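K.L.:
Prediction below, plus the sequence it came from.
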Amino acid sequence: MEKDKKIKLGISIGDLNGIGSEIIIKTFEDNRMLEFCTPVIFASIKTMSFFKKHFKSAINFHGINHTDQIIHGKVNVLNVWKENVSINFGDEDVKIGSYSVKSLEAATKALKEDAIDVLVTAPIHKHNIQSDSFKFPGHTNYLAEKLGGKSLMFMVTPTLKVGLLTDHVPVKDVPNYITSELIHEKIDTVYNSLIKDFRINKPRIAVLGINPHAGDNGVIGEEDDKVLRPTLEQIKSKGKMVYGPYSADSFFGSANYKNFDAIIASYHDQGLIPFKTIAFGHGVNYTAGLNKVRTSPDHGTAFEIAGKGEADYGSFKEAVFMALQIFKNREEYEEYSKNPLKKAPKKS
């Protein structure tokens, strides 16, 4: 990529009744952000003008109808719809949810066609987006189908990275999902992401047990000894520095996580509760394993404070910078792969 060419950063608007519009506006009303990227919000100029007025923002939007009209140095708004939309902050509304889907679909199409370089998604409400034509539990699964690759929910900060073997599945079904094949797939995804996306040349990865105390030698469940532990031994024998399974209850409290470049949790809350306790407000949800870069903030729609001007935009801003950095890291990695005589990228 040419040095003077700004990265085109697509933004899906999320649930219009949530805090997505507020955190987007707060991030980009600082004109210095336009020195790093060219934002393209997939929504409508009418809707964004409503939000601008509501939040008494001085931000200036540039309305466009096609991606070939994107202008660098502007906060572009691509019109995905043109009708007026009735916004009721804090309400759970499936009609409003359909607009989050329209925004996401248009942004994903643009990303797939290289009309934008990266995607940052504002929070959606998982129930409000469900319909006969959209039956995905969230962004991650949808993007994996549309963009290709083996996706993984990767919660990241510069110093803490937590991936998941299983994400949005009921707790009672977790052991049924965790197979040797899945473990291989998820560890490979994390390992490759650490190298290509985060410039960590020899990653150290810890894996948390499925059961309390990693099963206590079969006393509290057999899955750790029969599935997880032997699979990790297979992976380790092939040269990857993968360790575990570790008992999850003390792993973060003892600060053991600081000894590793990434941690893989067996299920959603096992990984996300400690991550958000340590990093909430500046963590980023990154979809590793895709052939495109997608990030999002580490929080949801926050209906309880929507429209009040109280939303913290720190995590969204971090998601923007993370997407830009990963995009650049991937370019460097590809360049180095083609010409290995060049100096190898350093760890970020």
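P.N.:
Sure, I can see it.
K.L.:
use CA for all of it now, contacts and neighbours both
P.N.:
Noted.
K.L.:
Please, where are all the helices along the stretch 101-250 of the chain?
P.N.:
Secondary structure of the stretch 101-250 of the chain (DSSP state H, counting those that start in this stretch): helices at 139-147, 174-177, 180-196, 223, 229-237, 248-251.
K.L.:
chain center to the second one, what's the gap?
P.N.:
Offset of helix 174-177 from its chain centre (Cα atoms, centre = their mean, to the nearest Å): 23 Å.
K.L.:
Let me have the helices of the stretch 101-250 of the chain in JSON lines, adding mean neighbour count as columns.
P.N.:
Converted to JSON lines, those look like this (neighbours: other Cα atoms under 10 Å):
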{"stretch": "helix 139-147", "mean neighbour count": "17"}
{"stretch": "helix 174-177", "mean neighbour count": "14"}
{"stretch": "helix 180-196", "mean neighbour count": "19"}
{"stretch": "helix 223", "mean neighbour count": "20"}
{"stretch": "helix 229-237", "mean neighbour count": "16"}
{"stretch": "helix 248-251", "mean neighbour count": "16"}
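K.L.:
Which parts of the chain are strands?
P.N.:
Along the chain, counting by DSSP state E, strands occupy 7-12, 37-43, 61-64, 75-79, 118-121, 149-156, 161-164, 204-208, 241-246, 262-265, 284-290, 293-297.
K.L.:
what's the angle from the fourth one to strand 7-12?
P.N.:
Per axes from the mean of the first three to the mean of the last three Cα atoms, to 10 degrees, the angle that strand 75-79 makes with strand 7-12 is 50 degrees.
K.L.:
Give me the packing partners of strand 75-79, helices and strands only.
P.N.:
The elements that strand 75-79 packs onto, with contact taken as 3 or more Cα pairs under 8 Å, 6 or more residues apart in numbering; DSSP states H and E, are strand 37-43, helix 45-54, strand 61-64.
K.L.:
which residues sit against the longest one?
P.N.:
The one in question is helix 45-54. 21-22, 25, 58-59, 61-63, 77-79, 82-85, 307 (Cα atoms under 8 Å, 6 or more residues apart in numbering).
K.L.:
Need the helices of the stretch 101-250 of the chain in a markdown table (columns: distance to residue 16).
P.N.:
Below are the helices of the stretch 101-250 of the chain laid out as a markdown table (distance: least, Cα to Cα, whole Å):
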| stretch | distance to residue 16 |
| --- | --- |
| helix 139-147 | 16 |
| helix 174-177 | 32 |
| helix 180-196 | 32 |
| helix 223 | 42 |
| helix 229-237 | 43 |
| helix 248-251 | 37 |
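K.L.:
Second structure for comparison follows:
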Amino acid sequence: MKNEENIVVGISIGDLNGIGGEIILKTFEDNRVLEFCTPVVFASAKTMSFLKNHFKSKINFHNLNNFGQLAHGKVNVFNCWNEPVKIEFGKEDQKIGEFAIKSLRAATNALKKGEINALVTAPINKSNIQSKDFKFPGHTDFLAQELDGESLMFMITETLRVGLFTDHVPVKDIVNHVTEELIVKKVNTIYESLKKDFRISKPKIAVLGINPHTGDNGVIGKEDDEVLRPTLKKLKENGKLVFGPYAADSFFGSSNYTNFDAIIATYHDQGLIPFKTLSFGQGVNYTAGLSKVRTSPDHGTAYEIAGKGQADAGSFKEALYAAIQIYKNRFDYEQLTANALKKKQQ
């Protein structure tokens, strides 16, 4: 479905015992959102009716069993299951994890078929989704298998973008993962995403060091000097505006990050702690490098407040808006590229 004017956004329901249902309802209670997209929540009519009644929502859902029944200007619910779901807010439940994966698989299948244009995923519990049929640390790894491309966790706001060389990797294993091949692959993925998804023609990318103080000339580690610096030098020689490595401890506090279109951190906490500190819950987790657009809020299931009506939908709304904008940017980029190729062949 390549229609820039009528973007269909699929939404996987996530962990039903968490805050996913609440933030979805809060997002679409504002009818103006339906002017920007046609949402499809992958769950069931009974499940969404329970959530609607619990949170006293006024949304009128349009139920569908196939995409021939899709209604624009409505909040659609695609029925992924018929059986009743026992929702107990705040409880970790293996059965609830199974429903989260049913929703994710159905939404991903629709994305692959082109029945939806982009996907926004509500938070899951990485523990209760594990089974003999689903052995992934989270959304990103699953989608990397299902969709073409090189996936990369890219945390974004309007003014800050942070990518990672490694994401869900134990700290003790990080240096073994950061190879020249990985660095080149991740830099290229972010570079292409900045051009295609964010319409930045000449991206400037900063890279944070592997060790404290980027190794202090080998005193605190040799990886920065032996692996990172030589690889960044080759990338610069190939025309990419890649700078670093920078000492991570002072990079954000000095506001140096404002001089770049994106920052690449070596590992999860090195990038996500400053990102989440600066974004104040308005950040978005974007999976860059895939053939399709997927975003999610930058928080988890928040069991401690689930079901209480206290959840802030800000990050989920930003994830929805980001998915719409990135899809539009990609659409425009592909059109421009196709037109340029056509002119060249004439």
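P.N.:
Perfect, I can see it now. All values reported here derive from a predicted model rather than from experimental measurement.
K.L.:
And the TM-score between these chains?
P.N.:
TM-score of the superposed chains, computed with TM-score structural alignment, normalised by the length of structure 2, equals 0.97; 341 aligned residues with a Cα RMSD of 1.1 Å.
K.L.:
rewinding a little: just the buried members of the contacts of helix 45-54 of structure 1?
P.N.:
Buried by 16 or more other Cα atoms under 10 Å: 21, 22, 25, 59, 61, 62, 63, 77, 78, 79, 307, out of these.
K.L.:
For these, give me JSON lines that also has distance to residue 120 of structure 1.
P.N.:
Formatted as JSON lines, these follow (distance: Cα to Cα, whole Å):
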{"residue": "21", "distance to residue 120 of structure 1": "13"}
{"residue": "22", "distance to residue 120 of structure 1": "15"}
{"residue": "25", "distance to residue 120 of structure 1": "14"}
{"residue": "59", "distance to residue 120 of structure 1": "19"}
{"residue": "61", "distance to residue 120 of structure 1": "18"}
{"residue": "62", "distance to residue 120 of structure 1": "19"}
{"residue": "63", "distance to residue 120 of structure 1": "19"}
{"residue": "77", "distance to residue 120 of structure 1": "14"}
{"residue": "78", "distance to residue 120 of structure 1": "15"}
{"residue": "79", "distance to residue 120 of structure 1": "17"}
{"residue": "307", "distance to residue 120 of structure 1": "21"}
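K.L.:
among the helices of the stretch 101-250 of structure 1, which is nearest residue 165 of structure 1?
P.N.:
Checking these against residue 165 of structure 1 by Cα to Cα gives helix 180-196 as the closest, at 6.2 Å.
K.L.:
want to throw the strands of structure 1 into CSV with distance to residue 104 of structure 1?
P.N.:
Shown next, in CSV, are the strands of structure 1 (distance: least, Cα to Cα, whole Å):
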stretch, distance to residue 104 of structure 1
strand 7-12, 5
strand 37-43, 8
strand 61-64, 17
strand 75-79, 12
strand 118-121, 8
strand 149-156, 17
strand 161-164, 23
strand 204-208, 32
strand 241-246, 35
strand 262-265, 28
strand 284-290, 15
strand 293-297, 12
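K.L.:
Nearest the geometric middle of structure 2, what residue?
P.N.:
Of all residues in structure 2, the one closest to the mean position by Cα atoms, centre = their mean is residue 286, 2.7 Å from it.
K.L.:
Would you check that that one makes contact with residue 157?
P.N.:
No - the criterion here is Cα atoms under 8 Å, and residue 286 of structure 2 misses it with residue 157 at 10.0 Å.
K.L.:
Distance of the nearest residue to the residue nearest to the centre of structure 2 once chain neighbours are set aside relative to residue 321 of structure 2?
P.N.:
Distances taken as Cα to Cα, 6 or more residues apart in numbering put residue 295 closest to residue 286 of structure 2, at 4.4 Å, once the chain neighbours are dropped. From residue 295 of structure 2 across to residue 321 of structure 2, the span is 9 Å (Cα to Cα, to the nearest Å).
K.L.:
So between the two, which is more surrounded?
P.N.:
residue 295 (31 against 18; other Cα atoms under 10 Å).
K.L.:
That one matches what in structure 1?
P.N.:
Using TM-score structural alignment as the criterion, the counterpart of residue 295 of structure 2 in structure 1 is residue 295.
K.L.:
Name all residues that make contact with that match.
P.N.:
For residue 295 of structure 1, the contact set (Cα under 8 Å, 6+ apart) comprises 119, 120, 121, 284, 285, 286, 287, 319, 320, 322, 323.
K.L.:
Could you do residue 309 of structure 2 as well?
P.N.:
Here residue 309 of structure 2 is in contact with 22, 55 (Cα under 8 Å, 6+ apart).
K.L.:
again, only using 10 Å
P.N.:
Residues counted as contacts of residue 309 of structure 2 (Cα atoms under 10 Å, 6 or more residues apart in numbering) are 19, 22, 23, 26, 54, 55, 56.
K.L.:
that older thread, and the match of residue 295 of structure 2, how far from residue 174 of structure 1?
P.N.:
As judged by Cα to Cα, residue 295 of structure 1 and residue 174 of structure 1 stand 25 Å apart.
K.L.:
just checking, residue 206 of structure 1 touches residue 271?
P.N.:
No - applying Cα atoms under 10 Å as the test, residue 206 of structure 1 and residue 271 come out as separate, 11.8 Å apart.
K.L.:
Identify the single longest helix in structure 2, thanks.
P.N.:
helix 314-345 (DSSP state H).
K.L.:
Now do that helix against helix 180-196, angle only.
P.N.:
Angle between the axes of helix 314-345 of structure 2 and helix 180-196 is 90 degrees (criterion: the same axes, to 10 degrees).
K.L.:
ok, and for helix 314-345 of structure 2, which residues are buried?
P.N.:
Of all the residues in helix 314-345 of structure 2, those buried under the rule 16+ other Cα under 10 Å are 314-333.
K.L.:
what angle separates that helix from strand 38-43?
P.N.:
Angle between the axes of helix 314-345 of structure 2 and strand 38-43 is 120 degrees (criterion: the same axes, to 10 degrees).
K.L.:
Tell me which other helices or strands helix 314-345 of structure 2 touches.
P.N.:
Secondary-structure packing of helix 314-345 of structure 2 (3 or more Cα pairs under 10 Å, 6 or more residues apart in numbering; DSSP states H and E): strand 8-12, helix 20-28, strand 118-121, strand 149-156, helix 180-196, strand 284-290, strand 293-297.
K.L.:
who wins for proximity to residue 231 of structure 2 among these?
P.N.:
Using Cα to Cα, the nearest of those to residue 231 of structure 2 is helix 180-196, at 5.9 Å.
K.L.:
Taking their axis directions, the closest one and strand 284-290 sit at what angle?
P.N.:
Going by the same axes, to 10 degrees, helix 180-196 of structure 2 makes 110 degrees with strand 284-290.
K.L.:
how close does helix 180-196 of structure 2 sit to structure 1?
P.N.:
In the superposition against structure 1, helix 180-196 of structure 2 averages 0.3 Å from its aligned positions (mean Cα distance after the TM-score superposition for structure 1).
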